[in-house]
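**Q** Sequence and predicted structure, then a few things I'm wondering about:
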Amino acid sequence: MDRLRVAIRADDDPITMHGVTACLRSHPQIQLVPADQLTPSDVLIVVVDQVGRDTMTYLRAMQKSKSVRVLLLTDDFDARSILVAIEYGVVGVLPRTGTTPVQLVNAVTVANADQAILSTALQGELLRQVKRLQHKTLQPLGLGVTGLDDRELDVLRLLADGLLTDEIATKLNYSDRTVKNVVRRVIDKVHASNRTQAVAIALRAGVI
């Protein structure tokens, strides 16, 4: 089994850095690497007293250059920042005090599998923020949280049902050209290479 590659940033605190490093170094499944050697499949652990502007700036830079999965260890995280944190690659938030070595190793494993580690409170706040985003920003533009509008979703559902372009046009009272344009937009939005792949992506994501 390949070892999980992990880097640590400990807010210029050598004692904390030493403790977290010692905890992870003793685990045979984990390989510690410098942050500048991380790749998108790796995990970055950021340990800070408080998640402030400097931390967010660092996370934004790391997400832009490395696209790594980030675990935050902190006792002071503003839940209202959860959407921004996720945008910057954060997949888990754990308490700095109270997290055991076993819990930390488990969190690294979960993060490496691209799964989230969020408290119930943070999950609730995330749902509230997504709902506010949908209500205040997306709905006025005719969009859902997927970035697809109602017409695009209708066409995508009919594609999933196996209908051809002319059949979709008849059912929705569109021209063939309109349907083809909608399909092209959907393919672009979900980063697919063709309509079949677009349907598969949408089905896996639970969009349709």
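**A** Sure thing, it's come through.
**Q** switch to C-alpha atoms for all contacts and neighbour counts from now on
**A** Will do.
**Q** Kindly provide the distance from the residue located most distally from the centre of the chain to Gln63.
**A** Computed with Cα atoms, centre = their mean, the residue of the chain farthest from its C-alpha average is Thr170, at 37.9 Å. Using Cα to Cα, to the nearest Å, Thr170 is found at 45 Å from Gln63.
**Q** and if you look at Gln31?
**A** Separation of Gln31 from Gln63 (Cα to Cα): 21 Å.
**Q** More neighbours: those two, which one.
**A** Using other Cα atoms under 10 Å, the more surrounded residue of Gln31 and Gln63 is Gln63, with 18 against 15.
**Q** which residues touch that one?
**A** Shown in contact with Gln63 (Cα atoms under 8 Å, 6 or more residues apart in numbering): 88-89.
**Q** Unless I misread the structure, it falls within a helix.
**A** Yes: membership of Gln63 in a helix is supported by DSSP: H, G, I helix; E, B strand; the rest coil.
**Q** ok, and here's another one to check against it:
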Amino acid sequence: MTAPVRVLVCDDQDLVRAGFTMIIDAQPDLEVVGECADGRSSVELANRLRPDVVVMDVRMPVLDGIEATRRLAGVGVAFPVKVLVVTTFNLDEYVYDALRAGASGFLLKDAPSGQLLHGIRTVATGAALLDPEVTRRLIGRYAARVRPADGTPVEVPLAPRELEVLRLIADGLSNAEIAASLVLSHETVKTYVSRILTKLGLRDRVQAVVYAYRHGLVT
């Protein structure tokens, strides 16, 4: 049998941590190996427990989730850790910064438990998790902070079709939705996404979204 995905839960609210832990531990393919209430502890525990995924809150004492994510993504641990940010949209205006810091995706705290489990499994495989609706609202809301000052798109090393796919990724569309929009096969879209990430030197779809907004490719 495949070893279960090892999860570290980091949230300063006891009830939230307990709820996440109960949901995750009920799954045969997932295992909570530790809990903590601040970002500094998440980095310390990650070095000691070597989790596959950290479920991370943003607003916490001692060290916030953004800086903790930056360290967990490769600066402060002996090995990179996947981070899934789980936050309250109306309160946490810094989630965009967490994505830039290296988070593999984010969900809302009031999302169904099935979405949390799917998110953990998704980022554990090395893929990125971007809830389309949340992406459109959140990234769109704060994109002005990272767009070029004059609003002029910069030249990027992509073919026209690749650029089109990148813009759809930035709009929060899944591969299936992109395929339907451009009348392409799912495999063709996957090839385009892989090519885009390689050409731009990006890790995953999250970084692709950040890149698109930073370079003024979407409005």
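**A** Structure's in. What do you need? On a predicted model such as this, the values are computed, not experimentally measured, just so you know.
**Q** tm score of chain vs chain?
**A** The TM-score (TM-score structural alignment, normalised by the length of the first structure) is 0.54; 150 aligned residues with a Cα RMSD of 3.8 Å.
**Q** To which residue of the second structure is the residue farthest from the centre of the first structure aligned?
**A** Matched to the second structure by TM-score structural alignment, Thr170 of the first structure sits unpaired.
**Q** all helices for the second structure, in order.
**A** 14-25, 39-49, 65-70, 95-101, 113-124, 132-134, 140-142, 160-170, 175-182, 186-200, 205-214 (DSSP state H).
**Q** Tell me which of these sits most buried.
**A** helix 65-70 (a mean of 26; mean count of other Cα atoms under 10 Å).
**Q** which residues in the first structure does that one align to?
**A** Counting by TM-score structural alignment, helix 65-70 of the second structure corresponds to 55-60 in the first structure.
**Q** Run a quick neighbour tally on Glu171 of the first structure.
**A** Slight slip there: residue 171 of the first structure is Lys, not Glu. 12.
**Q** for Lys136 of the first structure, same thing?
**A** Neighbours of Lys136 of the first structure (other Cα under 10 Å): 11.
**Q** Kindly report the same for Leu72 of the first structure.
**A** If we define neighbours as other Cα under 10 Å, then Leu72 of the first structure has 23 of them.
**Q** got the contact list for it?
**A** 45-48, 90, 92-94.
**Q** likewise Arg157 of the first structure?
**A** Per Cα under 8 Å, 6+ apart, neighbours of Arg157 of the first structure: 199, 208.
**Q** That one matches what in the second structure?
**A** In the second structure, Arg157 of the first structure lands on no residue (TM-score structural alignment).
**Q** now Arg157 of the first structure: how far from Leu148 of the first structure?
**A** Counting by Cα to Cα, the gap from Arg157 of the first structure to Leu148 of the first structure is 12 Å.
**Q** Which residue in the first structure aligns with Val55 of the second structure?
**A** Aligned partner of Val55 of the second structure by TM-score structural alignment: Ile45.
**Q** neighbours around that match, how many?
**A** What Ile45 of the first structure shows, counting by other Cα under 10 Å, is a neighbour count of 23.
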